[in-house]
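**Q** give me a 3D structure for the following:
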Amino acid sequence: MKMDNKEAFNHKLLDRVQESMEEEDMECEKMDDDVFSQQLLGDIYQSLENEVSNCQKMDKGALVQQLLDRIQSLEDEGLVDSYFQICYSLKEDNGPYFFLELIPSFLSDARTVMRDMAEALESPVVDFDVLIEHCIKLKGSSACLGACKITNVCSDFSKAVDKKSKDECLRILRNINREYRDLQSKLESIMQLEKEIVSADSSES
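**A** Coordinates of the predicted model:
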């Protein structure tokens, strides 16, 4: 009888040991599954990050190409010359915001000079020396940017100043204003693209 009890006890002990081992195996499998799931999620996340990064690079490349196409279009129209694209390339040495700061500065300065020219021509006695100073300033800034059409009209204005013809100066100043407005709208369009490019650069860094 005692032997039967001992055997029964041993059987129960073996059963408990087996159950414990099975529980440990299940726990290990669960841990392995958790580790696998974490690794899988990590791989998926990294893959998504790579895809987003590639899309951003493609988007930026497309934006840059679109901007360069617009610059070429301005050249084809005769509004700017090769200096304009050179100015754009200077951002590589002067920082990503260089071009975004250059264009508004030019537009603002040009607008101020044209206003000064108009005020000088409104005077009962026109000071042509002051007019030629304004003209030289506008012509110089336009030439530096590559805004060749405005530069050329400034040359016409300079000739009118040499002839001391107020009427001719007024007529040519209207031409300068027209060319300025035409260029301004197209530069603002280019600026919008450049802002998107700079934003894409910032998100990559």
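**Q** from now on I want contacts and neighbour counts done on CA atoms only, so please keep to that.
**A** Noted.
**Q** which residue ranges of this structure form strands?
**A** In the chain, no strands are found when defined by DSSP state E.
**Q** just give me the longest helix of it.
**A** Criterion DSSP state H: the longest helix present in the chain is helix 2-77.
**Q** who touches stretch 84-99?
**A** 71, 145-147, 194, 198 (CA atoms under 8 Å, 6 or more residues apart in numbering).
**Q** same question, stretch 53-69
**A** Under the contact criterion CA under 8 Å, 6+ apart, stretch 53-69 has outside partners 190, 193-194, 196-197, 200-201, 204.
**Q** filter these down to the buried ones, PyMOL style.
**A** The PyMOL command for the buried members of the contacts of stretch 53-69 (criterion: 16 or more other CA atoms under 10 Å) is given here:
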select buried, resi 190+193+194+197+200
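**Q** so of the contacts of stretch 53-69, which ones are in helices?
**A** Those of these lying in helices (DSSP H): 190, 193-194, 196-197, 200-201, 204.
**Q** mind putting those residues in JSON lines, distance to Asp81 included?
**A** Shown next, in JSON lines, are these (distance: CA to CA, whole Å):
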{"residue": "Ile190", "distance to Asp81": "15"}
{"residue": "Leu193", "distance to Asp81": "20"}
{"residue": "Glu194", "distance to Asp81": "19"}
{"residue": "Glu196", "distance to Asp81": "24"}
{"residue": "Ile197", "distance to Asp81": "23"}
{"residue": "Ala200", "distance to Asp81": "27"}
{"residue": "Asp201", "distance to Asp81": "27"}
{"residue": "Glu204", "distance to Asp81": "32"}
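**Q** here is a second sequence; please produce its structure as well for comparison:
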Amino acid sequence: MEVGQLQRSFVEYMASLFREGFLDAQFSQLQQLQDDSNPDFVVEVVSLFFEDSERLLNDLTMALDQPNVDFKQVDAHVHQLKGSSSSVGAQRVKNCCVPFRNCCEEQNTETCLRCLQQIKQEYLLVKNKLQTLFELAFFLATVGAADCSCWRSNSHGAITQCLTGLASPSEGKCLLNSVCREEFSFSDFLVDHIINFIHQIGLCLL
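**A** Sure, this is the predicted structure:
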């Protein structure tokens, strides 16, 4: 099987997160901070973002459900959410916070509720996208008994997961490193499992 097929599918999925505005350059910067001494850095930071966001969204829901809405408190929650989303590069969530804060200044409960629904939707979308990204990278690494878990940037700015061991044991080269362009011969078992997972998450082998 041509390694380019798997490589293009994985890289295209990550590139789509930037192209569709789910992520911005801040996420790439987080990945550059990850190294061998802290291989789970990105996952840990994103997990904290998930926790903070869900807490803040719950606080916002309760605050806007009060008979007399404290718009200063609502604005403070939105400000925190904007900072949290900005820190991980969750661009679409961050962008939703701007009109939300404007609605707080206008003290308009109805428009604030609409903004809350929009921001909840964007949060759930980016959460699903990031979880899929991490699950795919982990799946490929686990199936291939990979030793390398570093994130690398190729010349096009796309972030690729460097995975060793996905070729035959004698090859032992990275599957998704941008410098690896060779065609490998994969076992049928490995190919079937990778393709099934890719199809499950909606990727297309180009």
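**Q** can you give me the TM-score here?
**A** Scored against TM-score structural alignment, normalised by the length of structure 1, the superposed chains reach a TM-score of 0.63; 146 aligned residues with a CA RMSD of 2.6 Å.
**Q** which stretches in structure 2 count as helices?
**A** Under DSSP H, structure 2 gives helices at 3-19, 25-33, 41-64, 71-88, 91-106, 109-143, 188-200.
**Q** with distance to Arg152 of structure 2 added, can I get those helices in JSON lines?
**A** Output for the helices of structure 2, formatted as JSON lines (distance: least, CA to CA, whole Å):
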{"stretch": "helix 3-19", "distance to Arg152 of structure 2": "11"}
{"stretch": "helix 25-33", "distance to Arg152 of structure 2": "8"}
{"stretch": "helix 41-64", "distance to Arg152 of structure 2": "13"}
{"stretch": "helix 71-88", "distance to Arg152 of structure 2": "17"}
{"stretch": "helix 91-106", "distance to Arg152 of structure 2": "21"}
{"stretch": "helix 109-143", "distance to Arg152 of structure 2": "13"}
{"stretch": "helix 188-200", "distance to Arg152 of structure 2": "21"}
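**Q** so which of those helices gets nearest Trp151 of structure 2?
**A** helix 25-33 (6.2 Å; CA to CA).
**Q** give me the neighbour count for the aligned residue in structure 1 for Asp35 of structure 2.
**A** Aligned by TM-score structural alignment, Asp35 of structure 2 pairs with Glu92 of structure 1. Using other CA atoms under 10 Å, Glu92 of structure 1 has 11 neighbouring residues.
**Q** what span of structure 2 lines up against stretch 154-169 of structure 1?
**A** Counting by TM-score structural alignment, stretch 154-169 of structure 1 corresponds to residues 97-112.
**Q** one step back: which one of the contacts of stretch 53-69 of structure 1 sits closest to Gln18 of structure 1?
**A** Distance to Gln18 of structure 1 across the contacts of stretch 53-69 of structure 1 (CA to CA) is lowest for Glu204, with 56.2 Å.
**Q** now do that closest one against Phe9 of structure 1, distance only.
**A** Glu204 of structure 1 sits 69 Å away from Phe9 of structure 1, going by CA to CA, to the nearest Å.
**Q** state the distance from Met58 of structure 1 to Gln65 of structure 1.
**A** On the measure of CA to CA, Met58 of structure 1 and Gln65 of structure 1 end up 11 Å apart.
**Q** ignore what I typed, I meant Ile71 of structure 1.
**A** Going from Ile71 of structure 1 to Gln65 of structure 1 by CA to CA gives 10 Å.
**Q** ditto for Phe84 of structure 1
**A** Here Phe84 of structure 1 is placed at a distance of 16 Å from Gln65 of structure 1 (CA to CA).
**Q** which one's more surrounded, these two?
**A** Per other CA under 10 Å, whichever of Phe84 of structure 1 and Gln65 has more neighbours is Phe84, with 21 against 12.
**Q** that one and Lys57 of structure 1, how far apart?
**A** Taken as CA to CA, the span from Phe84 of structure 1 to Lys57 of structure 1 is 25 Å.
**Q** of all the ones in helices among the contacts of stretch 53-69 of structure 1, which comes closest to Ser155 of structure 1?
**A** Using CA to CA, those come closest to Ser155 of structure 1 at Ile190, 26.4 Å.
**Q** which non-adjacent residue is nearest the closest one?
**A** Nearest non-adjacent residue to Ile190 of structure 1, counting by CA to CA, 6 or more residues apart in numbering: Leu67, 6.3 Å away.
**Q** count the residues that sit near the one you found.
**A** Neighbour tally, Leu67 of structure 1, other CA under 10 Å: 19.
**Q** middle-most residue in structure 2, spatially?
**A** Taking CA atoms, centre = their mean as the criterion, Leu130 is the residue nearest the geometric centre of structure 2, at 2.7 Å.
**Q** derive a ChimeraX selection command for the buried subset of the contacts of stretch 84-99 of structure 1.
**A** With 16+ other CA under 10 Å as the criterion, this ChimeraX line picks the buried residues out of the contacts of stretch 84-99 of structure 1:
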select :71,145,146,147,194
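**Q** will you turn the contacts of stretch 84-99 of structure 1 into a markdown table that also has distance to Thr112 of structure 1?
**A** Below are the contacts of stretch 84-99 of structure 1 laid out as a markdown table (distance: CA to CA, whole Å):
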| residue | distance to Thr112 of structure 1 |
| --- | --- |
| Ile71 | 25 |
| Leu145 | 17 |
| Gly146 | 19 |
| Ala147 | 17 |
| Glu194 | 24 |
| Val198 | 28 |
